[in-house]
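Novice: Attaching a predicted model along with its sequence, questions to come.
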Amino acid sequence: MSFKALIVEKDEAGTTSASVRTITGDRLPDGDVTVAVEYSTLNYKDGLCLGSGGGLVKSYPHVPGIDFAGTVEQSDDPRYAPGDKVVLTGWRVGEVWWGGYAQKARVKADWLVPLPEGLSTRDAMAVGTAGFTAMLAVMALEDHGLAPDRGPVLVTGAAGGVGSVATAILSHLGYEVAAVTGRPEQEGYLKGLGATRIVPRAELAETVKRPLESENWAGCVDAVGGAMLARVLGQMKYGGSVAAVGLAGGAGLPATVIPFLLRGVNLLGIDSVMRPYEDRVRAWSRIATDLPLDRLAEMIRPATLGELPELGAAILKGEVRGRVVVDVNA
């Protein structure tokens, strides 16, 4: 069994390089299920793994790709049989375990989720880890009382992968969505996803001395972190929640505890990597019903394995809009 894979290698000087190679199945890691991969995606972590590794990749040669969708080819686990359609996100696949940037993958059965009815494997990877994370964020906000009649919901980093899907989902569910972006040229794109208001990034990027400002937002999906997250916390309505999903603006949080103490604001951490199976099934079921496929199509930029090294560098610079869907067989 031979197949194509995007292999990242590191030389003695510590320099990495990535290229598409033909390899044999005996190089795949041990696992319960072998999947014929059909589609993968590009995420910020993938950009790191395609380049320096960002401390995520532990050994080389390596196959990145933190998510994939495809068809079971062989299974030693009774939960899956040849022909089953499956999705994988997280579990450090594509980081410490060979991932989805190949025509074949071998993984543990516990890491897989059945593909929900109504979604194709291409749809699933248009969603990918970014969209899965976005849905987890929306679910967490709802679980903490968010409803459309509570007021507008802010989405930071809205033109990115998580932000794009969060904007589309929230709009479809009837929320008024305010989309934050530092790229004015993306206004039409974001309004097409359902945003009703565009907030320039500069309006929220500066830290202010006041711990509380006017109560503007009933909820927030934050992919930026840093000073912007601190600023947003001070603008939340009483009892509002922020779902923190990323750190594009930095890992620090120059905030005070005042929003938590005086307004009962909730800061909800969203992890998609080690999420339990039941949560994964619930989130994918919601994606199949609450993410309009026509808006999903607006986010997609198709790509091949050979284009990924260049796209990986671009996503680290914030130059990738929406979702990159990788056809590993193209």
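Specialist: Received the coordinates, thanks.

Novice: make it CA atoms for all contacts and neighbour counts henceforth
Specialist: Noted.

Novice: now stretch 262-273, how far from the centre of its chain.
Specialist: If you compare the mean C-alpha spot of stretch 262-273 with that of the full chain, they lie 17 Å apart, counting by Cα atoms, centre = their mean, to the nearest Å.

Novice: Let me know the secondary structure of A105.
Specialist: Remark: A105 carries the secondary structure label strand [criterion: DSSP: H, G, I helix; E, B strand; the rest coil].

Novice: any idea how far the closest residue to it other than its chain neighbours is from R106?
Specialist: The shortest distance from A105 to any non-neighbouring residue, by Cα to Cα, 6 or more residues apart in numbering, is to V35 (5.3 Å). Here V35 is placed at a distance of 6 Å from R106 (Cα to Cα, to the nearest Å).

Novice: go on, L212?
Specialist: From L212 over to R106 the distance is 50 Å, taken as Cα to Cα.

Novice: Comparing these two, which shows the higher neighbour count?
Specialist: More neighbours sit around R106 than around the other of L212 and R106, counting by other Cα atoms under 10 Å; the figures are 24 against 18.

Novice: that older thread, part of a strand, is the residue nearest to A105?
Specialist: Yes - under three-state DSSP, V35 sits within a strand.

Novice: That one: neighbour count?
Specialist: Residues near V35, counting by other Cα under 10 Å, number 26.

Novice: Repeat that for S214.
Specialist: With neighbours defined by other Cα under 10 Å, the count for S214 comes to 9.

Novice: Assign a three-state SS to it, would you?
Specialist: Looking at S214 with three-state DSSP, the answer is coil.

Novice: putting a second one here so we can go through both:
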Amino acid sequence: MQMQKKINSWLITQVDKGTQTDYLELDSGEFLSNEIIIEVKNSALNYKDALAITGMAPIIRKFPLIPGIDFSGVVIQSNNKKFGEGDRVFATGLGLGELQHGGLSSHASTDADILIKLPNKYTHSYIMGLGTAGLTAMLAVLALHENSIKPDAGKVLVTGSSGAVGGIATKLLLKLGYEVVAMTSRPEYNRDYLKSFGNIEVLDTDDFLGNPRMLSKERWASAIDVVGGKVLENIITETNRSGVISVCGQVLGLNIVTNLAPFILRGVRLIGIDSAFCSHERRSRAWDMIFDLLDVKDVNYLSEIIDIKDVYERSKLIVNGKNRRRIITNNSN
């Protein structure tokens, strides 16, 4: 297929000590230089993307760069035998939107080793309704299971449960039979939404922002935390003996202040979740589990589709904690 000369993309450039984000018409020859070119049907707007787009954190490692750590689309040119014209593919993480041009564009270009063929029964919007958020959530749940936290172990606390990663993690845990407690920063707004997931308790993030004790009463068999900061500090002191905390976010910051007592007196374990660069084998296992657990109806309920041109305004809502659900972008012209 003959490649068009222009593409429509978001582009982040460096300006003085800050960044500037614009939706532009770009020269395809300059930005689509890898072995495979994909016409992007859908992408997604992750928390990391929102930080990059608004300039709130130094996510981008080189400039100028097309943001977007996820995309799904159709191969229109390929110089690799692994993929041919017309193949439906998707990609998450692995440097997209950070080290190389990403998916918030009408077209993307990458090497074959980061692409996965999209099963025929799934749409591009379905896989982007999961994307990095879904993969992260599944890896976080897997970490509990692999460390002997079974559904009968007790309550599992999920922070940021009205957002993308937290919401998907909550749904996955419920599907697997766990007893879930959902934490949200706006319970008056999110309670009914979260209760619609199933029989779960809803807690207010504000109740976890005080200074923690050295050890508190045991409350949680395990937790999945996307928030960090004071919230994580308090969860550590409240986790049961031999409990596991999957850590996969830093909404309240990268730094925590804690003590050794929960770790050496209770055997609490913190496990970091790296969805961006995890191995192909682990990535494949996680996707197989997600496909088994979450159907199209689940993903549609957990997500919302917006036009790609609305990405900047929605990013501002995401970084300010005012967005609910997973955001899918419609990238078709």
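Specialist: The structure has been received and is ready for your questions. Keep in mind it's a predicted model, so treat the numbers as computed, not measured.

Novice: ok so, going back, tell me how far the counterpart of the residue nearest to A105 of the first structure in the second structure lies from I12 of the second structure.
Specialist: Residue correspondence, TM-score structural alignment: V35 of the first structure in this structure matches I38 in the second structure. When distances are taken as Cα to Cα, I38 of the second structure and I12 of the second structure turn out to be 20 Å apart.

Novice: I264 of the second structure too?
Specialist: From I264 of the second structure to I12 of the second structure the distance is 45 Å (Cα to Cα).

Novice: Between those two, tell me which one has more neighbours.
Specialist: Set side by side, I264 of the second structure and I12 show more neighbours around I12, with 23 against 11, by other Cα under 10 Å.

Novice: my guess is that one is in a helix, correct?
Specialist: No - secondary structure of I12 of the second structure, determined by three-state DSSP: strand, with no helix assignment.

Novice: so it makes contact with G68?
Specialist: No - with contact taken as Cα atoms under 8 Å, I12 of the second structure and G68 are classed as non-touching, separated by 10.7 Å.

Novice: in which helix or strand would I find R122 of the first structure?
Specialist: Under DSSP states H and E, the secondary-structure element containing R122 of the first structure is helix 121-143.

Novice: Could you check how many residues crowd around L254 of the second structure?
Specialist: When neighbours are counted by other Cα under 10 Å, L254 of the second structure registers 10.

Novice: what's the closest non-adjacent residue to the aligned partner of it in the first structure?
Specialist: Pairing criterion TM-score structural alignment: the partner of L254 of the second structure within the first structure is identified as A251. Beyond its immediate neighbours in the sequence, the residue positioned closest to A251 of the first structure (Cα to Cα, 6+ apart) is G226, lying 5.7 Å away.

Novice: what's near enough to touch that neighbour?
Specialist: G226 of the first structure sits next to 247, 249-254 when contact means Cα atoms under 8 Å, 6 or more residues apart in numbering.

Novice: Equivalent analysis for G321 of the second structure, please.
Specialist: Taking Cα under 8 Å, 6+ apart, we find G321 of the second structure in contact with S185.

Novice: For the equivalent of it over in the first structure, give its distance to G234 of the first structure.
Specialist: In the first structure, the residue equivalent to G321 of the second structure is G318, according to TM-score structural alignment. G318 of the first structure sits at a distance of 26 Å from G234 of the first structure (criterion: Cα to Cα).

Novice: SS state for the aligned partner of D26 of the first structure in the second structure?
Specialist: Using TM-score structural alignment, the equivalent of D26 of the first structure in the second structure is G29. Taking three-state DSSP as the rule, one finds G29 of the second structure in the helix state.

Novice: Pull up the aligned stretch in the second structure for the helix holding R122 of the first structure.
Specialist: The counterpart of helix 121-143 of the first structure in the second structure, using TM-score structural alignment, spans residues 124-146.

Novice: So for that stretch, what gets flagged as buried?
Specialist: By neighbour count on 16 or more other Cα atoms under 10 Å, the buried set for stretch 124-146 of the second structure is 124-144.

Novice: again with stretch 95-112 of the first structure
Specialist: Residues of stretch 95-112 of the first structure classed as buried: 95-109, 111-112 (neighbour count, 16+ other Cα under 10 Å).

Novice: and that stretch, which stretch of the second structure?
Specialist: When stretch 95-112 of the first structure is compared against the second structure (TM-score structural alignment), it corresponds to residues 98-115.

Novice: First-to-last residue distance for that stretch?
Specialist: Stretch 98-115 of the second structure stretches 16 Å from its first residue to its last (Cα to Cα).

Novice: now that stretch, how far from the centre of its chain.
Specialist: The gap between the average C-alpha position of stretch 98-115 of the second structure and the chain average comes to 17 Å, counting by Cα atoms, centre = their mean.

Novice: all helices for the stretch 201-333 of the second structure, in order.
Specialist: 229-238, 261-264, 280-293, 296-302, 311-319 (DSSP state H, counting those that start in this stretch).

Novice: And the stretch 1-150 of the first structure, by the same measure?
Specialist: Assigned by DSSP H, counting those that start in this stretch, the helices in the stretch 1-150 of the first structure fall at 44-50, 121-143.

Novice: Quick one: those helices as CSV, columns for distance to A303 of the first structure too.
Specialist: Rendered in CSV, the data for the helices of the stretch 1-150 of the first structure read as follows (distance: least, Cα to Cα, whole Å):
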stretch, distance to A303 of the first structure
helix 44-50, 14
helix 121-143, 12
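
Novice: related to what we said a few turns ago, was I right about the match of V35 of the first structure contacting H107?
Specialist: Yes - the pair formed by I38 of the second structure and H107 meets the contact definition of Cα under 8 Å, at 5.6 Å.

Novice: where exactly do the strands run in the stretch 101-250 of the second structure?
Specialist: Remark: strands of the stretch 101-250 of the second structure, listed N- to C-terminal, are 107-110, 116-117, 155-158, 179-184, 201-204, 220-225, 239-247; assignment by DSSP state E, counting those that start in this stretch.

Novice: In CSV, list those along with distance to A44 of the second structure.
Specialist: Listed next are the strands of the stretch 101-250 of the second structure as CSV, based on distance: least, Cα to Cα, whole Å:
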stretch, distance to A44 of the second structure
strand 107-110, 14
strand 116-117, 16
strand 155-158, 22
strand 179-184, 22
strand 201-204, 27
strand 220-225, 21
strand 239-247, 22
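
Novice: And these: which comes nearest A91 of the second structure?
Specialist: Taking Cα to Cα as the measure, the strands of the stretch 101-250 of the second structure were each checked against A91 of the second structure, and strand 116-117 came out nearest at 6.2 Å.
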